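Chemist: Provide a 3D model corresponding to the input given below.
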Amino acid sequence: MSTKDIQQLIDFISQSGLDEVNIETTDLKISVKRYGSGVPTAPATAPSPAAFAPVAPQPQTTAPSAVAAPTVAAAPKAETSNYITIKSPMIGTFYRSSNPETPSFVEVGDSVTEGKVVCIIEAMKLFNEIESEVSGRIVKVLVENATPVEYDQPLFLVEPI
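Modeler: You can find the predicted model right below:
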């Protein structure tokens, strides 16, 4: 099952109203749980990259919950209406740089152009470079480094040029 298939499954489950789905085949096990209507709480620690690794003797992948990403409510809508949001194209772990010793790909105030790498999302031990689809200036980073992100979750606010 590809990452895209898993994303589509989670999207389907989130729209279906189901609270929990378990799928198990001979070489894959997926468990998707949705939290109740209350506000989800963040885990105390970020899951390690091993959380997406196969488990011997049977590979196992645990997909994050299908809870919709929280919206940016701190700023009034009038202030953010002219900003463009760069969103996560997949589920995984968000990283601002390629490794802990290197600087972040972008900082608040940096200019970005279409195609410039803004972050990396690790999904199932694959590191995917996420490129900006717009040109502009980074106004806000919406996600902490090394934290899990959901599909379509806002990552950055960009003021278009």
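
Chemist: from here on, just use CA atoms for contacts and neighbour counts.
Modeler: Fine.

Chemist: any idea which helix or strand carries I10?
Modeler: Taking DSSP states H and E as the definition, one finds I10 inside helix 3-16.

Chemist: list the helices and strands the very next helix or strand once past that helix packs on?
Modeler: Downstream of helix 3-16, the first helix or strand assigned by DSSP H and E is strand 20-24. For strand 20-24, the packing partners by 3 or more C-alpha pairs under 8 Å, 6 or more residues apart in numbering; DSSP states H and E come out as strand 29-33.

Chemist: also this sequence, please, to line up against the first:
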Amino acid sequence: MSDSLTHLNAQGEANMVDVTDKAVTQRQATAQGYIKMSADTLAMITEGKHKKGDVFAVARIAGIQAAKKCGDLIPLCHPLMLTKVQVDFTPEPEHNRVKVTSLCKLSGQTGVEMEALTAVSVACLTLFDMCKAVDPNMVIEGIAVTTKSGGKSGHWERTQSC
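Modeler: Here you go, the predicted model:
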């Protein structure tokens, strides 16, 4: 791991990293996060009884759109031509939460970790938005990159739980 911050130039100013000379490689990242809620809210959305409809479908589309817009949202992120974005939801009733996961892929010169994190974050925010009227006590937590591959650093996998 490098000790220098790549998003700062020699004068300490914010700087978008120049990836011009980096090799184009297959790059992939996964991320996860959780949204905790009451047992009643979890049952309502998993049983399809929410009056707003299929909240998972809406949150999935929101997460996919967010990954595609990451370069617009985070100032020093490169705009990327993603070739795959996947957002999935796993209800965990034993913990009164939903696990949200994302996968982002491309062939390019820079990684897709920020896109994967953004997909999970916005999917969780969308679930919160759609359910806040019935459960304002929901908590979003544990958002983290879980794996990445490609580029000169190769494969990396999270060894600590969130």
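
Chemist: what's the TM-score here?
Modeler: The TM-score (TM-score structural alignment, normalised by the length of the first structure) is 0.25; 78 aligned residues with a C-alpha RMSD of 5.6 Å.

Chemist: picking up where we left off before, buried ones in the helix holding I10 of the first structure, by neighbour count?
Modeler: For helix 3-16 of the first structure, the neighbour count (16 or more other C-alpha atoms under 10 Å) marks 6-7, 10, 13-14 as buried.

Chemist: just checking, what packs against the longest helix seen in the second structure?
Modeler: The longest helix of the second structure (DSSP state H) is helix 113-131. The contact analysis (3+ C-alpha pairs under 8 Å, 6+ apart) places helix 113-131 of the second structure against strand 25-36, helix 55-68, helix 70-73, strand 84-92, strand 97-108, strand 139-149.

Chemist: now the ones you listed as CSV including distance to M44 of the second structure?
Modeler: Below are these laid out as CSV (distance: least, C-alpha to C-alpha, whole Å):
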stretch, distance to M44 of the second structure
strand 25-36, 14
helix 55-68, 10
helix 70-73, 31
strand 84-92, 12
strand 97-108, 12
strand 139-149, 17
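
Chemist: how about the ones you listed in JSON lines, adding mean neighbour count?
Modeler: Shown next, in JSON lines, are these (neighbours: other C-alpha atoms under 10 Å):
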{"stretch": "strand 25-36", "mean neighbour count": "23"}
{"stretch": "helix 55-68", "mean neighbour count": "22"}
{"stretch": "helix 70-73", "mean neighbour count": "16"}
{"stretch": "strand 84-92", "mean neighbour count": "18"}
{"stretch": "strand 97-108", "mean neighbour count": "23"}
{"stretch": "strand 139-149", "mean neighbour count": "19"}
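
Chemist: what angle do the longest helix of the second structure and strand 97-108 make?
Modeler: 150 degrees (axes from the mean of the first three to the mean of the last three C-alpha atoms, to 10 degrees).

Chemist: so what touches helix 113-131 of the second structure?
Modeler: When contacts are defined by C-alpha atoms under 8 Å, 6 or more residues apart in numbering, helix 113-131 of the second structure is touched by residues 28-35, 41, 52, 55-56, 58-60, 62-68, 70, 77, 87, 100-104, 138, 140, 143-145, 148.

Chemist: give me the buried positions along that helix.
Modeler: Neighbour-count burial for helix 113-131 of the second structure, counted by 16+ other C-alpha under 10 Å, picks out 113-128, 130-131.

Chemist: that helix to helix 55-68, inter-axis angle?
Modeler: 150 degrees.

Chemist: A43 of the second structure: neighbour count?
Modeler: A43 of the second structure has 16 neighbours, counted by other C-alpha atoms under 10 Å.

Chemist: return the list of helices and strands in contact with whatever helix or strand it lives in.
Modeler: Assessed by DSSP H and E, A43 of the second structure sits inside helix 39-46. In terms of contacts (3+ C-alpha pairs under 8 Å, 6+ apart), helix 39-46 of the second structure is packed against no helix or strand at all.

Chemist: what are the buried residues along that helix?
Modeler: If you call a residue buried by 16+ other C-alpha under 10 Å, then helix 39-46 of the second structure has these buried ones: 41-43, 45-46.

Chemist: and those, which is closest to E92 of the second structure?
Modeler: The nearest member of the buried residues of helix 39-46 of the second structure to E92 of the second structure, counting by C-alpha to C-alpha, is L42 at 8.8 Å.
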